[in-house]
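Student: need a structure here:
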Amino acid sequence: MCRFIETIQVRDGELQNLTHHNRRMNETRRAVFGVSEQLDIREYTGNCPVDGIHKCRVIYDKEICEVAFSLYAMRPVHSLRLVYSDTVDYHYKSTDRKELEALHSLRGNQDDVLIVRNSLLTDTSIANVALEKEGVWYTPTTPLLKGTKRAWLLEQGVLTECNIPADEIYSYSHITLFNAMIDFGSLVLDINRDTVIHI
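Tutor: Here you go, the predicted structure:
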């Protein structure tokens, strides 16, 4: 049976953005398994670690199967390579990451990949992205995964959705990577031909 995952930031003992994590988990359970009962992750986590930033990893199918905590350290990313796949599918956050891992293996000397599907930018192998132009941050309309941090940032008006063709990437000045664990603006790259490799 396929299993799915929510990765939640725990900051000083508090689960962050839990509303969006619960929503995505329950929408996935309904779509994949036909389960309408709503679960609340908070009821399964017990006492969260209280000092610093931790990762809470929740594995589920119809029910929540496993909850684990680990200390978090952000993996540095200084460069990206554009890779192409019109068939990659990760619209549910599954524990099966074989397609993403295969694309990540194409990164060459770069730290991660920026995945292009149907000529449009989507995500890196681990994060949603936003690109800056003239002070406005734009995020791809059709990411591989609609992340929980992305949903919150859109609600707050921080991001604007738009289609970003891969061949227009150099018209933007910066790219930021973000997900549940990587705060928006904490991992930002200048966009140039040394940091973002377009082949």
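Student: CA atoms for contacts and neighbours, from now on please.
Tutor: Fine.
Student: what sits up against the longest helix seen in the chain?
Tutor: Determined from DSSP state H, the single longest helix within the chain is helix 18-33. Outside helix 18-33, the residues within contact range by Cα atoms under 8 Å, 6 or more residues apart in numbering are 6, 8, 35-41, 61-62, 92, 148, 151-152.
Student: please provide the structure for the following sequence as well, for comparison with the first:
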Amino acid sequence: MSLLVETIKLKDGTFYNLDYHTKRFNRSRFELFGVKKEIDLKDVLQLSNFPTSGLFKTRIIYDEKIVKIEFEEYQIKHIEKLKMVVNNNITYPYKFLNRQAFETIKKKLSKNEEAIIVKNGFITDTTFSNLAFYDGQNWFTPNTYLLNGTKRQFYIDKKLLLESTITLHDLRKFLKVSLINTMLDIAEIEISTENILLSNQNSV
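Tutor: Sure thing, here's the model as predicted:
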């Protein structure tokens, strides 16, 4: 089985959303390996030699136990367009370190493009984020996600994001889409739905 990874935002010495990350981390260890003893990631990270200035992506690589902790400087990707890519077989229920299915999809993209993965006619995620669609009043996120991201769940819990079934035909209802993950808040990457490529859909 592939190792797993928990990715956490670290900005100027502060770790973000740790309760959500700790919950997913321990749930994955229990469901995949039967480990009942929980680990508090806050305690683990406070003992690490973490940067105290700048924006970093923290990567906790683990299986039953933590294998290593890495800190990588982070810069937001420049994305101009989104392309629909159909993959009816893709699954990613846990945050595995092995991301081969996503890497295969990314090979089909041009520079400054990102994929919206469509599975059985339903919108899911991109290769590195969940999605939030804006209709002029509210933000909606697909309930057919591949991985329930911590930022996605945080926004749902705060009533800032509504779950909905979203198909290809529903895209006309929305004005723009935002990519969200542990490093990205709503509106940090926003793309008009006019810049979603619907034609020449690719299957992988």
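Student: care to give me the TM-score?
Tutor: Put the two chains on top of each other and the TM-score (TM-score structural alignment, normalised by the length of the first structure) is 0.95; 197 aligned residues with a Cα RMSD of 1.2 Å.
Student: so which of the contacts of helix 18-33 of the first structure are in helices?
Tutor: Using DSSP H, the contacts of helix 18-33 of the first structure in helices are Thr148, Ala151, Trp152.
Student: now those residues: which count as buried?
Tutor: Thr148 (16 or more other Cα atoms under 10 Å).
Student: with distance to Arg29 of the first structure added, can I get the ones in helices among the contacts of helix 18-33 of the first structure in CSV?
Tutor: Shown next, in CSV, are these (distance: Cα to Cα, whole Å):
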residue, distance to Arg29 of the first structure
Thr148, 16
Ala151, 19
Trp152, 21
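Student: closest one of the contacts of helix 18-33 of the first structure to Ile53 of the first structure?
Tutor: When those are compared for distance to Ile53 of the first structure (Cα to Cα), Ile8 comes out closest, at 10.3 Å.
Student: hang on, isn't that closest one packed against Arg57?
Tutor: Yes: taking contacts as Cα atoms under 8 Å, Ile8 of the first structure lies within contact range of Arg57: 6.5 Å.
Student: of the two, who's got more company?
Tutor: Neighbour count, other Cα atoms under 10 Å: between Ile8 of the first structure and Arg57, Ile8 has more, with 23 against 17.
Student: which parts of the second structure are strands?
Tutor: Along the second structure, counting by DSSP state E, strands occupy 4-11, 14-15, 55-62, 66-73, 81-86, 113-119, 122-123, 130-134, 139-142, 162-164, 176-180, 190-192, 196-203.
Student: what's Gly147 of the first structure aligned with over in the second structure?
Tutor: Aligned against the second structure by TM-score structural alignment, Gly147 of the first structure finds its counterpart in Gly149.
Student: which residues touch the most centrally placed residue in the first structure?
Tutor: Taking Cα atoms, centre = their mean, the centroid of the first structure lies closest to Ala127, which sits 3.5 Å from it. Shown in contact with Ala127 of the first structure (Cα under 8 Å, 6+ apart): Leu177, Phe178, Asn179.
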